[in-house]
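Peer 1: I would like the atomic coordinates for the input below:
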Amino acid sequence: MQFRVLGPPEVVRNGRVVPLGGPKQQALLALFLLRPNRFVAADWLVDALWDARPPASAPTTLRTYVAGLRRAVEPQRSHREPARVLRSHPRGYELRVDSDAVDAIRFAGLVDRAADALAAGQAAAAERTYTEALALWRGDPLAGVAELAAVRPEAARLAELRLSAEEGRLTAAVAAGRHATLLPELCRFVSANPLREGARAQLMLALYRSGRQTEALAVFDEGRRILAGEYGLDPGEQIRAVHRLILEQAVPPDRSSPAEVAGPAAAGRPAPPERDGGPLVGRDAELERLRETLDAATGHGGRVLTLVGEAGIGKTSLAAALGARAAATGVPVVWGRCPDVGQAPPFWLWSQVVRALVAMPQTGATGSAGRLGGFAAGAPTGPADGRGLDPTARFQVYEAVAELVHAAARERGLLVVLDDLHAADPDSLLLLRFLAAALPASRALVVATLRPYDDDPALVATVAELARGSGFGQVRLAGLDAAAVADLVRDRTGEAPPEPVVTRLVTRTGGNPFFLTELLRSRTGPGAGAELPPSIRDTVRLRLAGLPGPTRRCLDLLGVAGHDLDLAVLAAALDSTPEAVADDLAPAYPAALVVETGPGALAFRHPLIAEVTYAELVPPRRAALHARLAAAYEQSAGTSPAELAHHYGEAVGLGHGEDHLRWSLRAADDATRRVAYEDALGHLERAALRLAPAARVTPDAAVTELTVQLHRAALLQMTVGVGSDAVDRVCARARELLTLVGPDADIRHALWALGELAANRAEFAICADLAGRLVRAPDDGSGLIAVAGEYLLGAIGYFTGRQAEGERRLTAGIDRLRTVDRTLLRREVGRRPVLACHNFRALVRSMRGDPAGAWADIAAAEALAEELDDPYGRANAALYAAWLAMQEHDVAAADAAGRRCRDIGRATGLPHMTATGAYFLEWAAARGGDPGRLDAMRAAAEEFYRPGLRSTRTITLCAMAEAYLSGGRPDTAATLAEEALALADRVGERVFVAELHRIRGAARRDRAEWDLGARIAADQGAALLLPRFAAF
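Peer 2: Below you'll find the model as predicted:
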């Protein structure tokens, strides 16, 4: 008879479930099974059955339930026979059962057996036993009665035991090498039980062994966030150990305990660390040297070679590649690994090597194999493994290991790889030093990988002694160069990466293969600014975590700086001295975290380290460090205004708003001088945001913001485009500010900017009013105010068809401009609207029949731009040259000038110029006889008007209409001419009204229209146009 509680309580006899009666009778059985083979008081049963609220009839009812339960479990017993299963005692009862008759007891025994098998390394057997145990379950424990207070603790205990068994089965399956097929189940289990760190650790191992290291580390991060966020706890030691193993790439191979770092497989077969299968990129020279060293060792005498480099630089991969080459030529390969998880046990490194060597057939007959049984079995400390011995006995163990190596190498040579020697225990280092002296008489090569070791006296002494040996070699690995990084990206993605992508990757990672590979694997991709994958974040965190507090404080500030930093600035920011800071930073150099960039200056080895360091800072501390660094920069010379603006901007919440504003304005001026217009706009936008939110704008603040907005307007005209909607929005704010600045404020520059905007928006009456005020205003000392007024009035003259007035005004402006100091002009480039006096006079002179004078003005505009070193001025001169050529129907000149305009725009980041130049090229092609380019011309025009320019539209429409007419499409020409004429009537842009009538007249064969155009051209003094009316 079997009793079941791993589900609803049941009794099974001869394979059949015995009816137990009602719920109370089932609950009574469960209560007895909580205490099998023990006396159970009737009073306790009464309280338990009725949850401490029994009715007065409860004792009598209990006896009834007991009688019913007896009939169920002993149906053959007569009334006179004493009960053998459910026995009565004074004041209570006892349920007598065999221990293996209760499924819960059998389950616990099987779980213990499985755990013992797993601990003994019998993973497959453990999995089978766990599976057998879990098969006993039929549902929730004690289902149907678990709500009783007396039953709840046992139900919870059984449920926990079930989860532990599930976890154990998954652990055994992972250890048995079934991680690939088990991943979906592991993911579901961890998702359902996020606090079970053992299962989470197994999921990490399974993902890692499936080549998904980044996801493995993300699983750890998720668990850490849950523990910290919900309970304020850190992960436990077990999962942290697995995490470290993954970061160190020291995860044991399959079929070994997670706590064990296994040595090589039996018979000396190579067991290199798992790699992702990709080729070894960029290490041809280093691998060739290793191959030569292996050949020399196996042919002419053993030796030691060390591979030195920072974490992730590819030391282990290079050693594994050598191991693969050795194995392919018949040379046995054995590995020993030192996981960087704290002090390893004595001889831990060599115990792995010895276990592999003892398993080789060629060493079995040596006496040394027997003397090193403790190494081979991994036994506890004792004489057989060399631990705790007196010097003489220890020396004998050293000799036995050396003899074993000689024996293993005698036939075909031997490669011994000691991975991560920097983490080795002192005893292992001493044994290596002893062995090195004996290697020349053998055919063995020992390759040790280790990180920079300058700060470790034991390693320094070890390598120094190894270097005295015959044939010693050392290879120091640096980051991959750009060509190798490009190869790696191509291998991972299947596509050749663009050069800028390669450059960013090299800069960001320093060519570190681990960082590169993880960035390429990550979902966000390798782009700058992309979130770092957990594998990289955690690797850097691990390296930072071991640093002393003063060192970490220095690195925090270096992370806030984001680039190299002088010790003097670092010391000032830390209220220290350069000498003290230098001492504090000392541990960071051997940890391969920082490098010297110049005398007294340092930086992080990779920008990735700076990213992680910065991200680890909590926001208040981050802001405080920004403020400290900004204050230190102000005390030193040479810091750019942009850098100071950035740091004060990050510390605004600490009361540095005014500092941020001050340096943002200086940064905008500096960027404008450097023709970095986009940067300048960024600084100005941040300054405007800093000023605008005030509930009540004071006159002084309004003046400051007005200056900012006018500077923005000037830059937007050059970058986005003259008359664009972006300029309009900024000028709308400027108009608001004009009402707030107070009566004494100087608004002349505002009038200039608003007048320029009005001209470009085809609001010619508004522009004329503002320009007249500028002409009448007193000079501000620069001489530019009156020039601006005359220039705007001259431009209006051109647009409205009053060419004589336009030339008079523009000539007056040019005469005044000649008297302006060129240094002042150069300083104002980008700060004020462009003064295109020569450019517009060229158009006016052309229209009045003076082409020589027109092209002379274009040459003068080009010369002025060169004199001021003004890239926008150069592009603008090319634009007006193309405009002039288009006006004169000079296709070749328009093509050449349009190309210059486009190319300068591309080279200097002026999209408006790029788009306008592209239009002129399409016009020249279409007007030059290629009707296939007509529609492309129209599309190009739409593109450069897209930002919002209103003026010049009738001019462009006229040029396109004429091109369509010449291209044999008179209907389209007439339609465009009608559109332009309607627009000219609305806005007053009449410069090409005569030409538009000519085109429409020609397209429709309308002589009256043609003659109207001729009269208008004569009235305007448009000598350029009159010859075009000679023949209808």
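Peer 1: make it CA atoms for all contacts and neighbour counts henceforth
Peer 2: OK.
Peer 1: quick one, helices of the stretch 151-300 of the chain?
Peer 2: With DSSP state H, counting those that start in this stretch, the ranges of helices along the stretch 151-300 of the chain come out as 152-175, 179-192, 197-209, 213-231, 237-247, 284-300.
Peer 1: so Val595 makes contact with Phe604?
Peer 2: Yes - contact criterion Cα atoms under 8 Å: Val595 and Phe604 qualify, at 6.2 Å.
Peer 1: who has more neighbours, those two?
Peer 2: Phe604 (25 against 16; other Cα atoms under 10 Å).
Peer 1: tell me which stretches of the stretch 501-650 of the chain form strands.
Peer 2: Using DSSP state E, counting those that start in this stretch, the strands of the stretch 501-650 of the chain run over 565-566, 594-598, 601-604.
Peer 1: and for the chain?
Peer 2: 2-4, 10-13, 16-17, 39-41, 86-89, 92-95, 303-308, 333-337, 414-419, 444-450, 473-476, 565-566, 594-598, 601-604 (DSSP state E).
Peer 1: make CSV from those and add distance to Ala483 to it.
Peer 2: Below are the strands of the chain laid out as CSV (distance: least, Cα to Cα, whole Å):
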stretch, distance to Ala483
strand 2-4, 68
strand 10-13, 72
strand 16-17, 74
strand 39-41, 80
strand 86-89, 83
strand 92-95, 79
strand 303-308, 22
strand 333-337, 32
strand 414-419, 28
strand 444-450, 25
strand 473-476, 19
strand 565-566, 29
strand 594-598, 23
strand 601-604, 23
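Peer 1: out of those strands, nearest to Val618?
Peer 2: Taking Cα to Cα, strand 601-604 is the member of the strands of the chain nearest to Val618, at 19.9 Å.
Peer 1: other SSEs contacting that closest one?
Peer 2: Under the contact criterion of 3 or more Cα pairs under 8 Å, 6 or more residues apart in numbering; DSSP states H and E, the helices and strands touching strand 601-604 comprise helix 549-561, strand 565-566, strand 594-598.
Peer 1: so which of the helices of the stretch 151-300 of the chain is the most surrounded?
Peer 2: The highest average neighbour count among these, using mean count of other Cα atoms under 10 Å, belongs to helix 197-209 at a mean of 25.
Peer 1: circling back to that earlier point, return the most buried member of the helices and strands packed on strand 601-604.
Peer 2: Mean neighbour count (mean count of other Cα under 10 Å) peaks for helix 549-561 among the helices and strands packed on strand 601-604, with a mean of 20.
Peer 1: could you also give me the structure for this second sequence? I'd like to compare it with the first:
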Amino acid sequence: MARGVCGREVGFCALLPGGHVVRFAILGPLRVERDGVEVPVGGPRQRDLLALLLVRPNRVLTADWLADALWDGRPPASAAVTLRTHVAGLRRALEPGRGHRAPAELLRGHAGGYELAVPPDAVDAVRFTALADDAAAALAAGDAPLAEHRYRAALALWRGEVAVGLAAVRADVAGLVEARLVAREGLGTAAVALGRHHEVLPDLRRFVTDHPEREHARGQLMLALYRAGRQTEALAVYDEGRRVLLDEHGVTPGEPLRALHRRILAQDVPALVTPPRAVVVPGARQAVVPPAPPRDRHDAPAPPPATAAAPRAVEADGVRVVGRERELAVLDGVLVAARHAGGRVVAVVGEAGIGKTSLARVVGARAAAAGTPVVWARCPDIGQTPPFWLWTQVVRALSPDGVEPALAGFTGPFAVDRADRVDPSARFRAYDAVAALVHAAAADAGLVLVLDDLHAADPDSLLLLRYLAPTLHTSRALVVATLRPYEHDPDVVAALADVARSPGHRRVHPAGLDADAVADLVRGHTGSTPSAAAVDRLVTRTGGNPFFLTELLTSPEDPPPSIRDTVRRRLHALDDATRDCLDLLSVAGRDLDVAAVGTPSPAADHLVTETAPGVVGFRHPLFAEATYADLSPTRRAALHARLADTAGGLLTPAELAHHYGRARDRAAEHLRWTLEAAEDATRRLAFEDALTHLDRAAGLLTDPAGKLAAHLRRVALLQITVGVGSDAVAEAAAPAHHLLARLGGARPADLAATLWTLGELACNRADFPLAADLATRLLAMDGDALTRTAAHYLLGVTAYFAGRLADAEDHLTTALDHLDERLLRGQTGRRPTLAVHEFRALVRSLRGLDAQPDLAAARALAERTDDPYGRANAELFAGWAALQEHDVAAAERAARECRGIGVRGHMAHFVTTGDFFAEWAALRRGDAAGPAAVRAAADGIYRLGLRATRTITVAALADAHLVAGHVEQAAALADEGLTNARALGEHVLTAELHRVRGLATGDAHDLDTGRAIARAQGAHLLAARFD
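Peer 2: Here you go, the predicted model:
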């Protein structure tokens, strides 16, 4: 480890053998530096892989987890091979000097996984955490100057948003974002403590405006305003916060903020600030809270300090309850109201396992802790509950001796028989006696009666509850009834209807736990924080049901035996037709029309439900999984085939491919529907889904021509989703090279498609001789109009980059002459890009002609052929034309369009290119953030692997720097561009580069050379700049 070599005051780096220093940054755009020089780390998947490793450094991450994370839970069949390829690429980038057989120092392989082995402080996120922790400790110790210094150093490491967008590490990223907010709050606290309230007021205002729910920051803003002599504004800030918390979250400010408000009202804020106290939250980082005001000897005891985030878990009677803050708030309010404003009934209604009894236990524990007696009565769900069994338990607990004669039937050894024989008048005397007993028991300290599983209560017990409920408001008793949905039971419906009319009645419906609560539950069982993807999967499988979640987390089997056995027991009680219906529904994996699976009998209502008119589905995905697990392999395969054969009209192509893939001896249908699923996804512009289906189809195909077609489709889709000329596209095109050699007497259409695809890739990878050769072979074929169009298009593109503008215009015009628009309809994602109008616009621009008619024609063609990618491409080329013509306003328009298109369509190439257009225009106007930002935006275009157009962006950068007066940078960039032009054969703007260098250095020879080149090319736009 080496300190201080990374250009940061408090910087650490990884020191490799040979003295090489490597530094990693994810607090902003992903960046790797080796010996101070940025290291290109490959295409998007490779960068995502590195980001995953950086978020969790020095930990072995399994290959399965990495694949799942990289493809967001849907890894293709080739994921393992692709992952190894990306690992090898990262190793080459990070340790270029490592011998082939030498062990990797940084990205180490382990059995079943990989580890990024670096000193923790080599990663900026880890350095940030350490600095922020030091700052918080210093602030807690009263050392405000050191705290401020550390906070500033920590926050200076952030260069933008965290560069990791994968769902698998969403929780990790959220933790970093939260830590940044805490650090910003801490910095404000330290500054106010040092008396610099005037200085930090603007920052505090912005922070509170952006994060109105953060009470500590609001308190610091109030304090700063008060110390600045603006007491009225400080009070207004409090009122605004109180409204926000109440309106949006249903809560009032915490005691620390209320205390500060009271002191400001009383003008009792000390002139000097007491250092904030550190509040330790188990399992969490320290949070800083404002100091408590001095207590007068008559004050009530101060409440415990509020923390930055209250823990979500509640322990009671050995039960850990998470994610029930809202429900417990209601129950706590009812508990207090029952003791002080009259008794009442609260019904907790929810499905089995949702946590009804756990909530009742928490309420009971809290009541007992406050000195209130708690009595439990349970209704066993066995179908033969004795009469009055619920109240028999209550009476025995409250009056074990049975002194009252009317209660004798509830307390003796033969209570059930005597209760069953009472006459009507005795029955009402018993009701009244039970009510009196409850009232008496609640008189002194209140009373909580928990009636658990009320849906299973006998009719007599329900009648007694209906008698008692209207009388409770004159007592201090709270009845907490837990029950499952009861709409099918008329006795329970009637009882709850009467109870609902009693004073103070409330009903609580606990739903499935949300993602945060599920993560808390997982942490409680495993001790580690789950990934966001894992949490999402658990929520989907269980619906957030706490019992199901606990069983999944604690059982070594999946599905857990407890759930599987419960479902199996219920399945075996069904008739054959209903069982067949549920078996077929479990194979479907989703809700289905009853026309496809049949109508289940009412006996299956506890497992399935009507989710929409005529549509049936399992109540929980786990029920479906358990049902599926109970099927033999032979029956599963038969049901998959039967569903695909009989319900085809109700299933999507992807679903048909799935079911035929799991049937036996249906390979032909599996392949057919896999290809159709790719077509369907492409039609819906779901290009990532289409790629997944094509990956699968490539593995199923056996004939070279079919494999070739699948690979060519993958290349066309990757051009859209990843970016033209990217490494991913080149990787996907590699099999096409090999298959082309094996085709021999291939169909002309297959050969033409291959030549076109590989020619397009060669253009984007700046391999112009190869592109010209492939285009010439394509032109020599006796192909259709589209083949001739493609051939002339590729020849026109290579001529443009070579600077042969007349040839380029001839070929592109010929391509348009051959173009048959009918062949383009519905072809997005099925063939390479055909940007004939767009390239002719660039050619005509350089020749001094108007480019706008061709750009308008490109937009119109995209509209007529319904080509969304063509629409996007027209805007992209409008930006390139603006660069050539130095049209700042047009570049700004193109930047806005490209960014919007890229974000909406998930096309990174358009976003990065739009960013460059915007930065170039800003530099040209003289208001750019700085040369580094412009260069970073330019480099962003090529990080994915694109090689063509590099001299165009460098020429635009060089000219912008020249206009801005940065002559040394302009000359250096022109040198770089000319070097690239020679290396790539990309001579289209060589004249411009000579012009910029000549003006920057005062070299007349450069100017003469550039003028001559422009005239020879017929680039009248460039030639005019020499006059």
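Peer 1: just to revisit the earlier point, the strands of structure 1: which one's closest to Ala980 of structure 1?
Peer 2: Shortest distance between Ala980 of structure 1 and the strands of structure 1, using Cα to Cα, is found for strand 565-566: 60.5 Å.
Peer 1: average gap between the closest one and structure 2?
Peer 2: Its aligned residues in structure 2 lie a mean 0.9 Å from strand 565-566 of structure 1 after superposition (mean Cα distance after the TM-score superposition for structure 1).
Peer 1: tell me the residues of structure 2 aligned with that strand.
Peer 2: Aligned by TM-score structural alignment, strand 565-566 of structure 1 falls on residues 592-593 of structure 2.
Peer 1: contact partners of that stretch?
Peer 2: With Cα atoms under 8 Å, 6 or more residues apart in numbering as the test, stretch 592-593 of structure 2 has contacts from Leu585, Gly614, Val615, Val616, Gly617, Leu650.
Peer 1: follow-up on the earlier one: just name the most buried of the strands of structure 1.
Peer 2: Scoring the strands of structure 1 by mean count of other Cα under 10 Å, the most buried comes out as strand 333-337, with a mean of 29.
Peer 1: what is that one packed up against?
Peer 2: Against strand 333-337 of structure 1 (3+ Cα pairs under 8 Å, 6+ apart) you get helix 315-328, helix 348-358, strand 414-419.
Peer 1: for these, which one sits closest to Trp855 of structure 1?
Peer 2: Nearest of these to Trp855 of structure 1, taken as Cα to Cα: helix 315-328 at 67.8 Å.
Peer 1: tell me which residues in the closest one are buried?
Peer 2: Under the neighbour-count criterion of 16 or more other Cα atoms under 10 Å, helix 315-328 of structure 1 has 315-327 buried.
Peer 1: and what of stretch 517-529 of structure 2?
Peer 2: Under the neighbour-count criterion of 16+ other Cα under 10 Å, stretch 517-529 of structure 2 has Ala517, Val518, Ala519, Asp520, Leu521, Val522 buried.
Peer 1: could you redo those as CSV and give each row distance to Leu751 of structure 2?
Peer 2: Output for the buried residues of stretch 517-529 of structure 2, formatted as CSV (distance: Cα to Cα, whole Å):
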residue, distance to Leu751 of structure 2
Ala517, 56
Val518, 54
Ala519, 53
Asp520, 57
Leu521, 57
Val522, 55
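Peer 1: ok, Arg742 of structure 2 to Thr757 of structure 2 distance?
Peer 2: In this view, Arg742 of structure 2 and Thr757 of structure 2 are 17 Å apart by Cα to Cα, to the nearest Å.
Peer 1: then Ala191 of structure 2?
Peer 2: Between Ala191 of structure 2 and Thr757 of structure 2 the computed distance is 61 Å (Cα to Cα).
Peer 1: ok, now how distant is the closest residue to Pro373 of structure 2 other than its chain neighbours from Ala762 of structure 2?
Peer 2: Spatial nearest neighbour of Pro373 of structure 2, chain neighbours left out: Leu447 (5.2 Å); criterion: Cα to Cα, 6 or more residues apart in numbering. Distance, Leu447 of structure 2 to Ala762 of structure 2, by Cα to Cα: 82 Å.
Peer 1: same check, this time on Trp756 of structure 2
Peer 2: Distance from Trp756 of structure 2 to Ala762 of structure 2, by Cα to Cα: 10 Å.
Peer 1: closest one to Arg152 of structure 1 among the strands of structure 1?
Peer 2: Per Cα to Cα, nearest to Arg152 of structure 1 of the strands of structure 1: strand 2-4, 16.4 Å.
Peer 1: other SSEs contacting the closest one?
Peer 2: If you count contacts as 3+ Cα pairs under 8 Å, 6+ apart, strand 2-4 of structure 1 packs onto strand 10-13, helix 103-119.
Peer 1: which of these sits most buried?
Peer 2: Mean neighbour count (mean count of other Cα under 10 Å) peaks for helix 103-119 among the helices and strands packed on strand 2-4 of structure 1, with a mean of 19.
Peer 1: which residues in structure 2 does it align to?
Peer 2: Across structure 2, nothing matches helix 103-119 of structure 1 (TM-score structural alignment).
Peer 1: chain center to that helix, what's the gap?
Peer 2: Distance of helix 103-119 of structure 1 from its chain centroid, counting by Cα atoms, centre = their mean, to the nearest Å, is 46 Å.
Peer 1: and for stretch 199-218 of structure 1?
Peer 2: Its chain's C-alpha centre lies 20 Å from the corresponding centre of stretch 199-218 of structure 1 when counted by Cα atoms, centre = their mean.
Peer 1: could you tell me where it falls in structure 2?
Peer 2: Under TM-score structural alignment, there is no match for stretch 199-218 of structure 1 anywhere in structure 2.
Peer 1: ok, now stretch 988-995 of structure 1?
Peer 2: Aligned by TM-score structural alignment, stretch 988-995 of structure 1 corresponds to residues 985-992 of structure 2.
Peer 1: so which residues make contact with the matching stretch?
Peer 2: Here stretch 985-992 of structure 2 makes contact (Cα under 8 Å, 6+ apart) with 766, 768, 800-804, 948-949, 951-952, 955, 977-978, 980-981, 1009-1014, 1022.
Peer 1: and stretch 382-402 of structure 1, by the same measure?
Peer 2: For stretch 382-402 of structure 1, contacts defined as Cα under 8 Å, 6+ apart pick out 346-347, 354, 368-369, 371-375, 379, 381, 431, 434-435, 438-439.
Peer 1: which among these count as buried?
Peer 2: 346-347, 354, 368-369, 371-375, 431, 434-435, 438-439.
Peer 1: from these, pick the one nearest Met886 of structure 1.
Peer 2: Nearest to Met886 of structure 1 among those, counting by Cα to Cα, is Leu439 at 85.9 Å.
Peer 1: thank you, goodbye.
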